[in-house]
Every structure is written in C-alpha cells, then in structure tokens.
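Student: Predicted model follows, preceded by the sequence.
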Amino acid sequence: MEPPTTLVCLPYAGSGASFFREWQGFAPRGLKILPVQLPGREERFAEALVTTVAQAVNDLVPRVLPAGRGASRVAIFGHSLGAVLAFELAHRLTAEGGVPLKRLFVSGSPGPATVREIRASSLADAQFLGQVNDLAGYSHPALENPELRELLLPVLRADVEMHENYRPPPHPPLDVPITALRGREDHLVSAAAVAEWATSTTAATSVLEVDGGHMYLTEHPHALVRLLAAQLSEPDLR
C-alpha cells in the first residue's frame, strides 16, 4: 500500500481550521487532512490576531514542521489569502528542510506578484462588509447574526489587511509542482491571473477550472477533495 499523504490546509480570509475538518470524511484512503489554525480564531480566540503574511507564516511553521517531517509525502492547499500563505509556507518548509513537499495547491488567487488594487480594510464596517461580499460573491452566514458578526469582524479585517498589504519577498522559484485552481464563474480572479503561478516554480504547473464562482469550495467540497486526491496520485513532474 502506498504511504499516506498529508494535505496541509490553510484558511481563506475570515475562516478557521474548522472549515476543513469535514474534508477528512471526503478523502480517500491514504490522504490525511491537516487543517492549521491561525491565532485569534476558534480554539485560539484569546490570542492576538496577526496582520501580516510574515507573522502568519512564522506562526504556521512550528505547527506544520513536526507533522511534515513525520510524513512520507506533504502537499499544501490554500484558497485566496490561503494561497498566499501556502506559497510562503512552501518556501519556509523548503528552506527548513526535512519536509517531503510534493505539491502546492493554490486556489482562487492570481500569482503572488499581483497587487490587490481594490482595497477594503480602511472602510467603515458596513462598507467593508459590502465590499468584501461583492468581491467574494459570498457572505458567511454567521455575519448575519449581530453577536457573531462582532466576534468575526476583527478576524476578517485582519485577514483582509494581511492580503492587501502582501508583497512577495524576492524568492527564487520553488522546485515543487503547482496546481492552480479557480471557479469558472470567478469574476474576481481570471484564468490568466491564475496562470501567473507558472512563474513561481521550476517544476510543472497545472491550471484547473471547476464549477462555481470565487468561493466554489464552499459549494462542492467533496468534489474538490476528490480532485486534489487525483492530482496527488499522479507522478511527480519536475
């Protein structure tokens, strides 16, 4: 039997690790889902939020390294903000060594060099939420509840600020295959923008489109997990 693959899953803006926990039920044998929590949300609610990608990755590395070094194969998945975090985490894990990183999945995101032109982080709450909802084409149901909105809004603001202010360091290209995904109806991230990820690695890059808009992963998680598993079953192309 082929040894299991660990899929590290990183949150999109405003979300937590709980979003990915049901994915294990969709995963075929041999695929272990490892959601990773950032500070300030869910069971880490009491911790201070981070507002830069560098801070977030500094927090992620010691949480991922032990599991990564103990795995036979590792992949990383991130959507939108999570794609940026996944990219930077891949660079850090490669630099640390000892992690058998086999593939990077980046979803709903242009290549890392693209600067976000539409900014929302400085807007008042109502305008901020309206802008974010318009961009994503999706609103978390909890934001309709005033008490839950009060808890979730600081997390969403910190994440949007993190994403808006991100500028990639002058990395050399990764030597890891990249699969870049987008929803066919995504009005925020075009097919050409997703294809920009090819310049981030010297290995093979696949660009895949799936049904849905920018937040397609909230609609068809089971189909997405099967797609990721199929990609991981393919031979490594470098």
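Tutor: Noted; the coordinates are in hand.
Student: When you work out contacts or count neighbours from here on, use the C-alpha atoms and nothing else.
Tutor: Noted.
Student: Check which element follows the helix or strand where residue 78 lies along the chain.
Tutor: In this assignment (DSSP states H and E), residue 78 forms part of strand 73-79. Where DSSP H and E defines the elements, the next helix or strand beyond strand 73-79 is helix 81-96.
Student: so how far is the strand holding residue 78 off the chain centroid?
Tutor: The chain centre lies 8 Å from the centre of strand 73-79; the measure is CA atoms, centre = their mean, to the nearest Å.
Student: okay, the angle between that strand and helix 81-96?
Tutor: Following axes from the mean of the first three to the mean of the last three CA atoms, to 10 degrees, one obtains 150 degrees for the angle between strand 73-79 and helix 81-96.
Student: So which elements touch strand 73-79?
Tutor: Packed against strand 73-79, as judged by 3 or more CA pairs under 8 Å, 6 or more residues apart in numbering; DSSP states H and E, are the following elements: strand 5-10, helix 81-96, strand 101-107.
Student: Reformat the ones you listed as CSV; add distance to residue 203.
Tutor: Converted to CSV, these look like this (distance: least, CA to CA, whole Å):
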stretch, distance to residue 203
strand 5-10, 19
helix 81-96, 14
strand 101-107, 10
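Student: what's the closest of these to residue 227?
Tutor: strand 101-107 (10.9 Å; CA to CA).
Student: chain center to the closest one, what's the gap?
Tutor: The chain centroid and the centroid of strand 101-107 are separated by 10 Å, computed with CA atoms, centre = their mean.
Student: Could you pull out the buried residues of the helix or strand following that strand?
Tutor: Counting by DSSP H and E, the next helix or strand C-terminal to strand 101-107 is helix 125-136. Neighbour-count burial for helix 125-136 flags 128, 129, 131, 132, 135, 136 (criterion: 16 or more other CA atoms under 10 Å).
Student: Put this next to the first one:
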Amino acid sequence: MSRKSPWLVPYGPDPDARTRVVVFPHAGGSASFFRHWAQHLGPGFAVQAVQYPGRENRLAEPLVPAMAQLAQGVAEALADGPADPRETVFFGHSMGAAVAYETLRLLEARGSGSVTRLCVSGRELRAPGEPAAPAVRDDEQLMASMARLGGTRSAVLDDPELREMVLGIVRNDYLLIDTYRPDPGAQPLRADVLALTGDRDPQVDLGRIDAWASVTTGAYARHVFPGGHFYLTDHAPRLLRLVTGGRTAG
C-alpha cells in the first residue's frame, strides 16, 4: 500500500507497526479529528486516518457527494501496491461508520482478509427501503444540527470564511449520508463487527443499533458509553481498548 496516498494520513511514530487502525471521520469531519489517538496506543499500532476530498490537505479537490464513489476511493487507496499483510481494524464514526462498512465490502469482495474487525460508532444501520431524511440545506438548519450534535468549535462558526467552508462540506456530507442506503443483497462480511454509541446520542436509537449484527457472519457485540454523539472525545483510551481487543498500552 502506498504510504503517500492523499486518502490516508498517518499518525504516530511507527507507520509500519504490525497492527493498523484505520479511522473514518464523521460528516463535516477530517483526518485531524483523530490526530491524538496514536498517543493512546502502545508500540505495534499505527493509526491511519482517512482524508475525504475537499478538506485539509485535499482542500482544492472537489467534494464527493455519493457513497459509492467515496468508498471506492478509500478502497483503492488501501489496496494500492503490494498486499499489506498486517492485521487491520476499521473504526468509523457517524457517516464514517457507513463509509467504513462500504469500503470493507469492496475489499472483502477483492479477497482481502486483513481487516479483522469493523467498529461502527454513532450510527444505526438504516434499512434499504427506509425513506430519506428531510433535506437540510438552509445555513441556519445546518448550524442548528451541528450545535445539537456537538463536535464543532463555536469559533469556527463565528468566522464568516471558515463558516462558509465548513457549511459547504457539511451540506455535501449530509446529502451523501441522507441518500445512502445499504445494498439489501450485499454479501455478509467475514470481519467481526463492534457497534459503539453514546447513551444520549440524539441520532441513535439503542433499540436499532443491533441491526449491525446482520451484516456479518463473524462475531457481533455492542458497547454503550456515557455521552452524546461525540462521546468518543471523552472516552478515547477506553474506547481504543475495545477497538483493539484490549491490546492498547493505556
């Protein structure tokens, strides 16, 4: 795999570690959201954060408004070059959970077995025929939604230029995730699945999160943390122990 791919941002001192944790950001998010995660992992772990087009080091590139195109881009970056034999764990938060799932589907269809666990955070598995959510296009609606979920610093929204840029990214990502539905005929994954959420997340119904068990022939488990949609910012060490099967240093 090429380490210079714009799709993947490495964090931590050991990019060649025996186990890698590939992390997928939320709607409106970017790779740097996960920049501190490597400090919670011991030797032998590498963090690679997916960088979607149109943000940070890829700011000049057009945003991607369709799930199939986005997942294809990530899958190609991960599959580029010689086969990577390292054990890999996927972690996706909110929109990133769906991107991680679709990326893993593509990789497994190519015969890859390096991803042993898919961790889906802060997102239900929507039914294929479920109606699309009402479109959110007005700036005030977007800002209200972001404030309700948290995760965006108020200073960003107070700066007119930053606000315009961020709202454009969020509008694109909301369109992407609101129009996405999983393929009802999808081949089940071989990787284990771990579902994670906060107990006060306004976007997640605890009664529906276990639908993720249906996407795999492997093991399934779920864990509920105290907190809202961005519970993970307060529980990173404990969360990463679950994500890595208890093998972190923290």
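Tutor: Yep, it's here. Given the structure is predicted, the values throughout are model-derived calculations rather than measurements.
Student: still on that earlier bit, which member of the buried residues of helix 125-136 of structure 1 is positioned nearest residue 25 of structure 1?
Tutor: For these, the nearest to residue 25 of structure 1 is residue 136 (26.4 Å; CA to CA).
Student: thinking again about what came up before, residues in contact with the strand holding residue 78 of structure 1?
Tutor: For strand 73-79 of structure 1, contacts defined as CA atoms under 8 Å, 6 or more residues apart in numbering pick out 3-12, 68, 83-86, 90, 99-109.
Student: Recalculate using a threshold of 7 Å.
Tutor: 5-12, 68, 83, 85-86, 100-109 (CA atoms under 7 Å, 6 or more residues apart in numbering).
Student: what sits against residue 80 of structure 1?
Tutor: Residue 80 of structure 1 makes contacts with 12, 107, 108, 109, as judged by CA under 7 Å, 6+ apart.
Student: ok, now how distant is the aligned residue in structure 2 for the third one from residue 64 of structure 2?
Tutor: Meaning residue 108 of structure 1. For residue 108 of structure 1, the aligned residue in structure 2 is residue 122 (criterion: TM-score structural alignment). As judged by CA to CA, to the nearest Å, residue 122 of structure 2 and residue 64 of structure 2 stand 21 Å apart.
Student: ok, those two, which is more surrounded?
Tutor: Counted by other CA atoms under 10 Å, residue 122 of structure 2 and residue 64 do not tie: residue 122 has more neighbours, with 28 against 17.
Student: Next up, the contacts around that one.
Tutor: Taking CA under 7 Å, 6+ apart, one finds 93, 94, 196, 197, 204, 229 in contact with residue 122 of structure 2.
Student: Same question for residue 82 of structure 1.
Tutor: Residue 82 of structure 1 touches 10, 11, 12, counting by CA under 7 Å, 6+ apart.
Student: Aligned against structure 2, show me the partner of it.
Tutor: Using TM-score structural alignment, the equivalent of residue 82 of structure 1 in structure 2 is residue 96.
Student: re earlier: in terms of distance to residue 94 of structure 1, which of the contacts of residue 82 of structure 1 ranks first?
Tutor: residue 10 (17.1 Å).
Student: For the contacts of residue 82 of structure 1, which entry has the maximal number of neighbours?
Tutor: Highest neighbour count within those, by other CA under 10 Å: residue 10, with 29 neighbours.
Student: That one against residue 36, yeah?
Tutor: Yes: with contacts counted by CA atoms under 7 Å, residue 10 of structure 1 reaches residue 36, the gap being 5.9 Å.
Student: Look up the counterpart of the biggest helix by length in structure 2 in structure 1, residue range please.
Tutor: The longest helix of structure 2 (DSSP state H) is helix 160-179. The alignment of helix 160-179 of structure 2 onto structure 1 (TM-score structural alignment) covers residues 146-165.
Student: Now do the contacts for the aligned partner of residue 61 of structure 1 in structure 2.
Tutor: Matched by TM-score structural alignment, residue 61 of structure 1 corresponds to residue 75 in structure 2. Applying CA under 7 Å, 6+ apart to residue 75 of structure 2 gives the contacts 103, 106, 107.
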